[in-house]
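**Student:** Predicted structure and sequence below. I'll ask about it afterward.
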Amino acid sequence: MATTQTELIPPPQVPLGTQGFQVSKLGFGCMGLTGAYNDPLPEQDGISVINYAFSKGVTFFDTADIYGGSGANEILLGKALKQLPREKIQLATKFGISRRDVSRLADVTIKGSPEYVRSCCEASLKRLDVEYIDLYYQHRIDTSVSIEDTVGELKKLVEEGKVKYIGLSEASPDTIRRAHAVHPITAVQIEWSLWTRDIEEEIVPLCRELGIGIVPYSPLGRGFFGGKGVTENVPAVSSLTSHPRFQAENLNKNKNIYDKIESLGKKHGCTPAQLALAWVLQQGKDVVPIPGTTKIKNLDQNLGALAVKLSEEDLREISAAVPVDDIAGSRYYNGFDHISWKFANTPPKV
């Protein structure tokens, strides 16, 4: 049974990767606080959500220089950190996506040159108003730049004390292996949920071979398993209005998936969101999902997923309830799938 709101279990501290980095087993993705799936929260409300998450044991916070436009998300998180003990926080941010037109999701360029890496790091440190970044990810892979050059510059930032650990996001197996040969990669952030499982065949085994932690983003299917588009409407301002899986025809088919998880949730005494998140949480000790929300009640619900205990048989039953081939619509926004890990191979060494 999931715990009630007054019995929330703080997430334990667990190793992420094999380089000594410790984080809370459940992280918090900050992207939505400055607008993505909903209207941006007022600044103080966003800070309050972050503070509340910390008060419940969440210490691993994830942002990126592109979130909110003009670094707004990093600025917000930086202000929240001023109210928290920095030494107890694991701060992750990212570089690598440059959006030319903030009104067009697909209108982006990917950059990974050494000069760009350094300039982004310096800018993020300033916006966050911190002396170091705990985990610095390359947000997407620049296929015009050798990964050895990109990670080589990240290695220098580690040596200078500006970054503690290095991560990759949406990187292919070849890219991960080559990057890890230059400097240990601590974590790979990648989409993983009940309805996005394409990393299980290659990415997950490779990360475990190399001792790399796995940080699933969108573990609730961009809110779908929390009822987005099913029990509640998708806001008109949400980027989900252009997401293939939330288009009317696809969404009507995918609602059958939600119904199955809702039924299984009742069996385990929890909500569909808690069951979906518990499924991700229990994929391995090296898995640390980072669901985000703008609502305290949803944050409490996510924390409640830590109390949902699933056996191997339960995990198989839940997986079988969501056949990958039954999911309607691709996992990426139209015109944006070219930057997923399947397209993220870097050019050969020269």
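**Tutor:** All right, it came through fine.
**Student:** For the rest of this, base every contact and every neighbour count on C-alpha atoms.
**Tutor:** Noted.
**Student:** Now do the same contact list for the residue sitting nearest the centre point of the chain.
**Tutor:** The centroid of the chain falls nearest to Tyr217 when counting by CA atoms, centre = their mean (2.6 Å). Residues in contact with Tyr217 (CA atoms under 8 Å, 6 or more residues apart in numbering) are 29, 189-192, 289-291.
**Student:** Now it: closest residue in space that isn't a chain neighbour?
**Tutor:** Spatial nearest neighbour of Tyr217, chain neighbours left out: Glu191 (4.8 Å); criterion: CA to CA, 6 or more residues apart in numbering.
**Student:** That neighbour: neighbour count?
**Tutor:** Burial measure for Glu191: 25 neighbouring residues, criterion other CA atoms under 10 Å.
**Student:** For it, list the residues it contacts.
**Tutor:** Contacts for Glu191 were tallied using CA under 8 Å, 6+ apart; they are 170, 216-219.
**Student:** End to end on stretch 238-256, go ahead and measure it.
**Tutor:** Taking CA to CA, to the nearest Å as the measure, stretch 238-256 stretches 23 Å from start to finish.
**Student:** and Leu264, what is it in contact with?
**Tutor:** Counting by CA under 8 Å, 6+ apart, Leu264 touches 272, 275, 318.
**Student:** still on that earlier bit, would you format the contacts of Tyr217 as CSV with distance to Gly20 and secondary structure included?
**Tutor:** Compiled in CSV, these are given as follows (distance: CA to CA, whole Å; DSSP: H, G, I helix; E, B strand; the rest coil):
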residue, distance to Gly20, secondary structure
Gly29, 22, strand
Gln189, 18, strand
Ile190, 21, strand
Glu191, 24, strand
Trp192, 24, coil
Pro289, 18, coil
Ile290, 19, coil
Pro291, 23, coil
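**Student:** Put this next to the previous one:
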Amino acid sequence: MKKRKLGSEGLEVSALGLGTMMMPNNDESVRAIQGALDLGVTMFDTADLYGEEYLLHRFGGNEKLIGRALKGRRDEAIIATKFGITHSQGPKGDPAYIKKSVDASLYQLGVDYIDLYYQHRVDPNIPIEETVGTMADLVKEGKIRYIGLSEAPAAIIRRAHAIHPITAVETEYSLWSREVEDEVLPTLRELGIGFVPYSPLGRGFLTGQIKKFDDLPLDDYRRFYPRFQGDNFVKNVEVVTLIETMAAKKGCTAAQLGLAWLLGQGDDIVPIPGTKRLERIQENIGSLQVALTADDFAEIERISPKDAAAGGRFPSFN
């Protein structure tokens, strides 16, 4: 497994991480996480609200899974978790909430420290300086090792980094979601901050496994996302078909091509594709062996240029 460095503070992780958001806390998920670790994946991404209990307003289910799967192998893994999204109060970043959240996450994970601790969403009512200052105190206390932000704009990242070095920023990035290229990525590179793309395969669309709307289970959250609906869905399938055709010529899968493109955007990028199945983890790791030439990158840009995806990133609940 190839390694990459996140930020300038010394955090080294596998070139591909594993997003665990959709994993239920069961034996199959444990086997998948342990199998990923056996294959050289070291970075495991979770959050205090992830897990099958989320809709019941009971947090921590996914963190319990991570703790269970990594028990006895803690020193082999980099655990990244998050705080700051609530059901009823919006994003939170006040000191009291952070201190309560980190202790809860440590308990749910069953660990003494968290490697990378993200603010999941920026709290518009609390200055980022106050939030990051509190997180810096957690570093001094040994409860966390490195600080991260998720879905933060460039201006906020700059202010946060002035208080304490930010090691990584996590934001959606894929062939279909390239907004970070405008301001966020240049800012991260100027400041020496690593980048962790979530949904690097367009929430599964870029795998080529979804051909029609009815392929999505009735309880699948993606049914509410604009890119999976109506005319948007039809147009997006057309783009994915072109990606699949190119992947076949390269001797890889569409998912591997999409991840190889993303990995090729810089050595400071560590994607965290999410899956429940070990065979998909193995497939994703295969992307590290896909060599793309300058002509390949140009062809990908032709068939899937920036803003190629029809529909917005998130549903509107207004």
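**Tutor:** Alright, I've got the coordinates. What you see is a predicted model, and the numbers here were worked out from it, not measured in a lab.
**Student:** before we move on, back to that, the residue nearest to Tyr217 of structure 1 corresponds to which position in structure 2?
**Tutor:** Aligned by TM-score structural alignment, Glu191 of structure 1 pairs with Glu172 of structure 2.
**Student:** do Gly284 of structure 1 as well
**Tutor:** By TM-score structural alignment, Gly284 of structure 1 lines up with Gly266 in structure 2.
**Student:** Kindly report the same for Glu159 of structure 1.
**Tutor:** By TM-score structural alignment, Glu159 of structure 1 lines up with Lys140 in structure 2.
**Student:** where along structure 2 do the strands fall?
**Tutor:** Using DSSP state E, the strands of structure 2 run over residues 3-6, 11-14, 18-19, 43-45, 78-83, 114-119, 144-150, 168-172, 194-198.
**Student:** Which one, of the ones you listed, ends up nearest to Met135 of structure 2?
**Tutor:** Evaluated over the strands of structure 2, closeness to Met135 of structure 2 peaks at strand 144-150, with 7.0 Å, by CA to CA.
**Student:** just checking, what packs against that closest one?
**Tutor:** In terms of contacts (3 or more CA pairs under 8 Å, 6 or more residues apart in numbering; DSSP states H and E), strand 144-150 of structure 2 is packed against strand 114-119, helix 128-141, strand 168-172.
**Student:** Kindly reformat the ones you listed as JSON lines containing distance to Lys211 of structure 2.
**Tutor:** Listed next are these as JSON lines, based on distance: least, CA to CA, whole Å:
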{"stretch": "strand 114-119", "distance to Lys211 of structure 2": "34"}
{"stretch": "helix 128-141", "distance to Lys211 of structure 2": "42"}
{"stretch": "strand 168-172", "distance to Lys211 of structure 2": "22"}
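**Student:** ok so, going back, against Asn125 of structure 2, how distant is the aligned residue in structure 2 for the residue nearest to the centre of structure 1?
**Tutor:** Under the alignment (TM-score structural alignment), Tyr217 of structure 1 maps onto Tyr198 of structure 2. As judged by CA to CA, Tyr198 of structure 2 and Asn125 of structure 2 stand 25 Å apart.
**Student:** Then Arg158 of structure 2?
**Tutor:** Going from Arg158 of structure 2 to Asn125 of structure 2 by CA to CA gives 18 Å.
**Student:** What of Thr46 of structure 2?
**Tutor:** Distance from Thr46 of structure 2 to Asn125 of structure 2, counting by CA to CA: 25 Å.
**Student:** who's more crowded, the two?
**Tutor:** Using other CA under 10 Å, the more surrounded residue of Thr46 of structure 2 and Asn125 is Thr46, with 26 against 10.
**Student:** what's near enough to touch Ile210 of structure 2?
**Tutor:** Ile210 of structure 2 touches 204, 216, counting by CA under 8 Å, 6+ apart.
**Student:** Give the aligned equivalent of it in structure 1.
**Tutor:** Counting by TM-score structural alignment, Ile210 of structure 2 lines up with Gly229 in structure 1.
**Student:** State the number of residues packed around the counterpart of Val41 of structure 2 in structure 1.
**Tutor:** The equivalent of Val41 of structure 2 in structure 1 is Val58 (alignment by TM-score structural alignment). Number of residues near Val58 of structure 1 (other CA under 10 Å) recorded here: 25.
**Student:** In structure 1, what residue corresponds to Pro95 of structure 2?
**Tutor:** Matched across to structure 1, Pro95 of structure 2 falls on Pro114, judged by TM-score structural alignment.
**Student:** Can you report how many residues neighbour that match?
**Tutor:** Pro114 of structure 1 has 18 neighbours, counted by other CA under 10 Å.
**Student:** and the contacts of Tyr217 of structure 1, which two are the farthest apart?
**Tutor:** Using CA to CA, these span at most 13.9 Å, a distance reached by Gly29 and Trp192.
**Student:** Quick check: the gap between Gly223 of structure 1 and Met31 of structure 1.
**Tutor:** Counting by CA to CA, the separation of Gly223 of structure 1 from Met31 of structure 1 is 13 Å.
**Student:** Of the two, which one has the most company?
**Tutor:** Shown here are Gly223 of structure 1 and Met31; by other CA under 10 Å, Met31 has more neighbours (23 against 19).
**Student:** So what does the more buried one match up with in structure 2?
**Tutor:** Aligned by TM-score structural alignment, Met31 of structure 1 pairs with Met21 of structure 2.
**Student:** which non-adjacent residue is nearest Gly112 of structure 1?
**Tutor:** Distances taken as CA to CA, 6+ apart place Asp142 nearest to Gly112 of structure 1, at 5.3 Å, with adjacent residues excluded.
**Student:** Right, I'll call it a day here.
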